[in-house]
Structure formats: C-alpha cells, structure tokens
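1. sequence-free structure coming up:
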C-alpha cells in the first residue's frame, strides 16, 4: 500500500506510552547469585540443603518484590513491606552463615529496597544496608576489598534504581498531565464555539424572522418596502455565513459599532423604537468586541421576548471603566431559556475583570448592565481563554 505524504504511522501502545520498565527487567540481576549456586553444587558451602532453601527463598522473595514494585497500590501496601523484611532476614542469614560470594545478595537487597521505598525511608534503610554490608564484608569476606566493593555496590544499586524509577514515575505523571491539559483545551474550544454559535445564530435568525414578518405585512400595500426588507434578509444571511466561518476559525471580533447598527435595524424591523447614546473616550478593540457580544444578545432577547415599544442602549465610560446599559419598556423578560446566552456573557465578562447584571428595570421592562475595565491585555486574555 503506498504511503501518502504526511500520513502518520500508527504507533503501538508501547510507542505511545512506553512508561517505566516492569519488574521482569530486574530479574537478570539474579545472575549475581551464580557464585553461591556454584558453591552449593561443588560442595564448597556447608549444609547445602539449608543454603539451597535459603537461595530458593531469596529468589522467590526478590521476584515477588520486583514485580509488585511496579504497581503503585501493591508497592505501597504492607504486604510489600513484609516481603521486603523477609528478604532482608534471608539476606543477613545467608551472609552471616556463609560469607564470601553470598555477600553479593546485599546489592540485590538494596536494589529491591530502591524499587519499593522513596525519600526518607529509602535513605534510612539504604544506609543501614550499606554499613552492615560493609561490616559483614570485613568479617565474612574473602578479600580485604570486600567491605568497600559490597558496600559501594549496595549503595549504587539502591540509589540509582530509586532515582531512575522515580524519574520514570515523574515522566508518566507529566505525560498524564499533558493529556489532561489537551483535553481541557479541547473542552474550552468547544465551549467557545458553542457560545459563538449561540450568539451568532440566535441573533441572525431572530433578525431574519422579524424582517420576514415585516416583508409579509408590507407586500400587499408597499412592494418596494417589502423588497427592501427581503434585501436586508439576504444581506443578513450573507453576513451570518461570513461570521460563522470566522467563528469556526476563532478569529471573529464582534465590533461594537457594527452590532449597534445591526441592533438598531433589527429593533426597528420588530417595531421597537431604538435609542442609542454614546459617550466617553474611544474603546480598545477587545473591549469593544466584548460589548458587541452583549449588544447582540440583548437586542436578540428584546426582539424575542420583551414585547417592548422602546429600547435604550447607552455606552459611557472614562479612562478606567466602560459601562453599557440596555433597557426596554416591555414585560420584563430577558430570555425564555435562563442561563443560555446571558450566562455565557456573564462568564466572559467576569474572566475579563468585568461584570454583567440583568433583571427587571426600576419601573418596568428589563435592564441589562455590563461593566468592563478599559484594559486591552485583560480582555485579550479573556478572549483567548474563552
């Protein structure tokens, strides 16, 4: 089968997540005990049956400890400590009873300790093994170098094994954290897209419905006005397609000026008299974009639910904060699906250091108030996280 350029090779489970080695990787170290086994076969060690049973017990305990050490629940269990204690007892008994090459079981004991213990318990137990192995090497060894070689080999076996396994565990945790961060990023992107899609389609479809109704009413008596409404529907539809494409790619900014113009047109078509007041210094693009989303959602809700005759949109601010207030004289209903659009806007503004409050007006109708700091960096960070 031909390999197309850029085609990704399917990785095996081991290639995708190699992780730390398992306990079987430590079994070849048992070859250190071949010398003692040879002594038993050649009759150089007294009481061969006792030595053979000790050798069998040590190997069995070593294999159990090594395999269990790579399962965290088993490694930290009391059973693992009991097995390690029994292994230490057998090691010291063989070293005291036979000496010589049997002292080489101390490095294996230290290796097993390194696979099981961590931090302070590891240091304490490893020091005991190293010094006791050195002392027994001086007493029971065949060479004056035995205290140093046995002690050093025990220290290296335990310390290096523990360091490598702890590093492997850290790498695995980092890999797991990276995967979790990737999942979180995907969830955030899905949330961003669902919010944008809700805001875009909710407003656009409301405008199309209102203008279609207006065209239907005007058609019998004023065909030119009806055709003008139809042309507006076409324009709104084309603009919606462009905005949806931009929302998919993540680059859309809801311009406040454009949204105010569209809100005026949509409110007029719905029979609601719009009043727009602007004051204060020019806004940063990111701040204006956030307020544009608020205007879009508020205008959509007013058209759908308010039954209002008048809607006022006021934008004022200073060098530190900007305030957007939208009020109508309708029946005091902001949305028939609480928490859908307004909840998303509240979260967006809160992430940018602002706030959004919505509820019945002081006399009647519905009022929505949005406040934002005039801070480009904060708004940009909000847009990125949203």
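-> On my side now, so go ahead. Just so it is clear, the structure is predicted and the values come from calculations on it, not from any experiment.
2. for the rest of this, base every contact and every neighbour count on C-alpha atoms.
-> OK.
3. with adjacent residues omitted, what lies nearest to residue 370?
-> When the adjacent residues along the chain are set aside, residue 370 lies closest to residue 356, with 4.4 Å between them (C-alpha to C-alpha, 6 or more residues apart in numbering).
4. can you give me the neighbour number for the one you found?
-> Other residues near residue 356 come to 21 when the count uses other C-alpha atoms under 10 Å.
5. how close does it get to residue 349?
-> Distance from residue 356 to residue 349, counting by C-alpha to C-alpha, to the nearest Å: 7 Å.
6. so what sits against both of these two?
-> 370, 371 (C-alpha atoms under 8 Å, 6 or more residues apart in numbering).
7. returning to that earlier point: in a strand, the residue nearest to residue 370, correct?
-> Yes: counting by DSSP: H, G, I helix; E, B strand; the rest coil, residue 356 is found in a strand.
8. that one against residue 344, yeah?
-> No: counting by C-alpha atoms under 8 Å, residue 344 is not a contact partner of residue 356; they are 10.4 Å apart.
9. here comes the other one, which I'd like you to weigh against the first:
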C-alpha cells in the first residue's frame, strides 16, 4: 500500500534558525552565560522535536519543560531579539502537545511572552512590541498543530480509501460468485441429471438418449452465453424476460401458472431484482417442490412493488410429471418432455436419487443469494412455508 508522506523531525528542525537573531547579538556582545543558555535552547528544541516524532512522549515533555525554562530565563534577562525564542518554544509545544493541554500551554506561553515583552521593551512602542511577540508566539504553535492534524487526517482518509477499495473488491467477488451460482447452479445440476439419463438410456433407446444428449448440448451453450454475459457485467434479464421463461418452465414441469400483474414500471435496478426473484422462485418450484399450481402476483403499492410467488408443493404428493419425464431445468425452460415419453422406468429410484443429490447441493444457496441482493438494494425479502402445504416467496422493492 502506498503511504502518504508525513512530516518528520527534519520538517520542524529548521525553525531553530530563529536563534540567529539572539546569536547575532552574542557575536556583538559576547556573554558566556548567554552562550550556554542559547546552546541549551538549541539542544532542547532539536531533542524535543526528535523525541516527539520517535514515539517518546515522556522524554518529549521533559525536554519541552527544559526548553521553556531556558527560553523564559534568557528572554527575561536580555529581552530585545531574545524574544524570538518565544515562537521557537511555541512551535515545540505544537509538535509535542495535543488537545486541551496544548490550548492551555499556548495560552500560558503567550501571556508569559507578553509580560516579559512589556517589562523589557519600555518606550513608546511597547504596545506594538507586545502585540507582535504575542501574535507570533501564539500563531506559531497553532499553525504547527493544524499542519500536523491536517497531515494525520489526510493519512487517515488515505487508509480509509484503501480499506474501502479492498472491501469493494471483496464485495464484487461475492457478487460475482453469487451471480454465477444463480446463473449456473440449477443448470449444471440439471445437466448432471440428464447425463445420468443418457447413460441409462443408451442400452435401451438410442433415439431417446440422443434427444437427452441434445438437451445437454443446448443447455451447455445457453449456460456459456449466460456466463459471458455475466462476465461482461450483465446482472439479470429483467422481470419481463424472466417471467416469460418462467411460464415455459412451469408448463414443461406440469405446473399450472396463475399470473396476476398490475401495470407498474419498476426502476431498472428494481426490475433486475424482481427478475432474479422470479428466476429463483420458479426454479425452486420446479426443482424442489411437488407443486401442481404456482401463483405469481405483482402488485404496485404507494411506496413499493411487491412480487409474490406461491405454490402448493410443500407436502409430498408423489413424483411430479417433470420428475417422471426429466423435462425442466427450472426457470430457463429448456427441457423436452417428449424425449423420454414411454420410458417411465427411467424415472427410477436411482435417477431420482441423483436428482435429489443435485437439489440438495443447491438448496438454500439461491435463496441466500437472493436475500443478499434484497438487502443490498434496500428491499424486503421473505420466503417460507405456510399452513396448508404452501410455500411463498415475497420480494418488495422500493419504488
């Protein structure tokens, strides 16, 4: 991960150049106590800044205290250009301290510099001198604090953006895997069932086996088309297309479809979600239920559009016609019932066992994926068994 540049000790060490002004006075009027005091100020400032940026807060506070004592002592003793040391002390405070402690410290440092300036300045320009020193001292610490806070915020925002990018990638991977399951899960399970039928039919009826093999080829080609569409960013065929495919699938499965639709125009995202709900709901009816009737209702309400898919196949009623004839793949309606007409013995316990295994592999995953889609879109989703051997799926999308 690329990190944002952060200021370090070098970025603030150069402010020690402000000691040039009192040092210039020392060259003109040498004083060994002042030289020693100025050396203490320079060393304490540089060590304070370094300790603050190397994660040693206690040492930084101790050195800051030494710097403050030396600065005020020199300013009180000499005044004049030595007052340039007050902004140096304020900068060190902005580097080391944070929050309320910094505010109180800057207030104390500023007031102390004002008192010393008033005491040492004298003359008619005392007011201007006090104002200049106090303003320079206070703003130096504030600017340093704001600068460090700004860089810290930038770094935090950068890290947050990186984290959001990683989360978006993970979410997209989850979405794509969910899409592939919804597109191919039931289709592949049907191909397994039909392949088993081909294997069992070859010794008895080559023509019926060839028809089943043709179904597998057709299903495979359509599945490949769906995968390519998904890779290209396609998320679903929409409600109208899925409903048309669902009618064919239910008819092939021997389930009577009762469709009631209000005249509504859902938004593109809502239309896509309703299409997925039809696909998954009707696929579950065809693959897992023993239904004779499936009711699909689309109702337009004030704040939402409600899709309800119900069937009467919760309780066992014996094998469905689709199970006896292997004639449906769920929503896509690609089955051909005549292919096995007259071969009811091949709807045997072994073949139904294979179909049951395929169904158990996928059971629950499709509804879970649909629930995830609904949650992401802010829609309301419910699915479960009802009294009287019925099962209902409800998807309510906001208008």
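-> Done, it's in. This is a predicted model, so every value here is computed, not measured.
10. TM-score of the superposition?
-> Remark: TM-score between the superposed chains equals 0.75 [TM-score structural alignment, normalised by the length of structure 1]; 350 aligned residues with a C-alpha RMSD of 3.5 Å.
11. give the contact list for the counterpart of the residue nearest to residue 370 of structure 1 in structure 2.
-> In the superposition onto structure 2, residue 356 of structure 1 corresponds to residue 381 when matched by TM-score structural alignment. Taking C-alpha under 8 Å, 6+ apart as the definition of contact, the neighbours of residue 381 of structure 2 are 371, 374, 393, 394, 395, 396.
12. can you name the two of those that are farthest apart?
-> With distances taken as C-alpha to C-alpha, the most widely separated pair in these is 374 and 393, at 12.5 Å.
13. OK, contacts around the aligned residue in structure 2 for residue 195 of structure 1?
-> If you follow residue 195 of structure 1 across to structure 2 using TM-score structural alignment, you land on residue 178. When the contact criterion is C-alpha under 8 Å, 6+ apart, the partners of residue 178 of structure 2 are residue 369.
14. element containing residue 178 of structure 2, please.
-> Assigned by DSSP states H and E, residue 178 of structure 2 falls within helix 126-201.
15. what's the first helix or strand after that helix?
-> Tracing the chain C-terminally past helix 126-201 of structure 2 and defining elements by DSSP H and E, one meets helix 206-231 next.
16. and the helix or strand just after that following helix, how far from the chain's centre?
-> The C-terminal neighbour of helix 206-231 of structure 2 among helices and strands, as given by DSSP H and E, is helix 239-252. On the basis of C-alpha atoms, centre = their mean, to the nearest Å, helix 239-252 of structure 2 sits 35 Å off its chain's mean C-alpha point.
17. what comes up buried for helix 239-252 of structure 2?
-> When neighbours are counted by 16 or more other C-alpha atoms under 10 Å, the buried residues of helix 239-252 of structure 2 are found to be 239, 242, 243, 245, 246, 247, 248, 249, 250, 251, 252.
18. might one say that the last one is in contact with residue 324?
-> Meaning residue 252 of structure 2. No: judged on C-alpha under 8 Å, residue 252 of structure 2 makes no contact with residue 324 at a distance of 11.7 Å.
19. quick one: contacts for residue 208 of structure 1?
-> By C-alpha under 8 Å, 6+ apart, the neighbours of residue 208 of structure 1 are 233, 236, 237.
20. go through those residues and say which is closest to residue 27 of structure 1.
-> Among the contacts of residue 208 of structure 1, residue 237 lies closest to residue 27 of structure 1 (C-alpha to C-alpha), at 70.6 Å.
21. counterpart of the closest one in structure 2?
-> For residue 237 of structure 1, the aligned residue in structure 2 is residue 220 (criterion: TM-score structural alignment).
22. what's the distance between its match and residue 311 of structure 2?
-> From residue 220 of structure 2 across to residue 311 of structure 2, the span is 29 Å (C-alpha to C-alpha).
23. what does residue 160 of structure 2 give?
-> To residue 311 of structure 2, residue 160 of structure 2 is 47 Å away according to C-alpha to C-alpha.
24. between the two, which one's more packed in?
-> Neighbours were tallied for residue 160 of structure 2 and for residue 311 using other C-alpha under 10 Å; the higher tally belongs to residue 311 (27 against 12).
25. isn't the more buried one up against residue 387?
-> No: counting by C-alpha under 8 Å, residue 311 of structure 2 does not reach residue 387; the two are 11.7 Å apart.
26. structure 2: matching residues for stretch 21-29 of structure 1?
-> With TM-score structural alignment applied, stretch 21-29 of structure 1 matches the range 7-15 in structure 2.
27. so what's the residue lying closest to residue 232 of structure 1 once chain neighbours are set aside up against?
-> What sits nearest to residue 232 of structure 1 in space, not counting adjacent residues and going by C-alpha to C-alpha, 6+ apart, is residue 211, at 7.6 Å. By C-alpha under 8 Å, 6+ apart, the contact list for residue 211 of structure 1 reads 229, 230, 232, 233, 266, 269, 270.
28. which position in structure 2 aligns with residue 211 of structure 1?
-> Counting by TM-score structural alignment, residue 211 of structure 1 lines up with residue 194 in structure 2.
29. and of the buried residues of helix 239-252 of structure 2, the nearest to residue 130 of structure 2?
-> Comparing those against residue 130 of structure 2 with C-alpha to C-alpha places residue 239 closest, at 77.2 Å.
30. now the closest one: closest residue in space that isn't a chain neighbour?
-> Take residue 239 of structure 2 and drop its neighbours on the chain: the residue closest to it by C-alpha to C-alpha, 6+ apart is residue 275, 3.8 Å away.
31. tell me which element the one you found falls in.
-> Mapping residue 275 of structure 2 onto the secondary structure by DSSP H and E places it in helix 268-288.
32. could you do residue 324 of structure 1 as well?
-> Per DSSP H and E: residue 324 of structure 1 is located in strand 321-328.
33. what are the buried residues along that strand?
-> Neighbour counts using 16+ other C-alpha under 10 Å place 321, 322, 323, 324, 325, 326, 327, 328 of strand 321-328 of structure 1 among the buried residues.
34. the fifth one and residue 280 of structure 1: what is the separation?
-> The spacing between residue 325 of structure 1 and residue 280 of structure 1, counted by C-alpha to C-alpha, is 14 Å.
35. intersection of neighbour lists for these two?
-> Taking C-alpha under 8 Å, 6+ apart as the contact criterion, the common neighbours of residue 325 of structure 1 and residue 280 are residue 315.
36. nearest to residue 219 of structure 1, out of the contacts of residue 208 of structure 1: which one, please.
-> Checking those against residue 219 of structure 1 with C-alpha to C-alpha, the nearest one is residue 233 at 14.6 Å.
37. and the gap between that closest one and residue 212 of structure 1?
-> Counting by C-alpha to C-alpha, the separation of residue 233 of structure 1 from residue 212 of structure 1 is 7 Å.
38. again with residue 127 of structure 1
-> When distance is defined by C-alpha to C-alpha, residue 127 of structure 1 is 86 Å away from residue 212 of structure 1.
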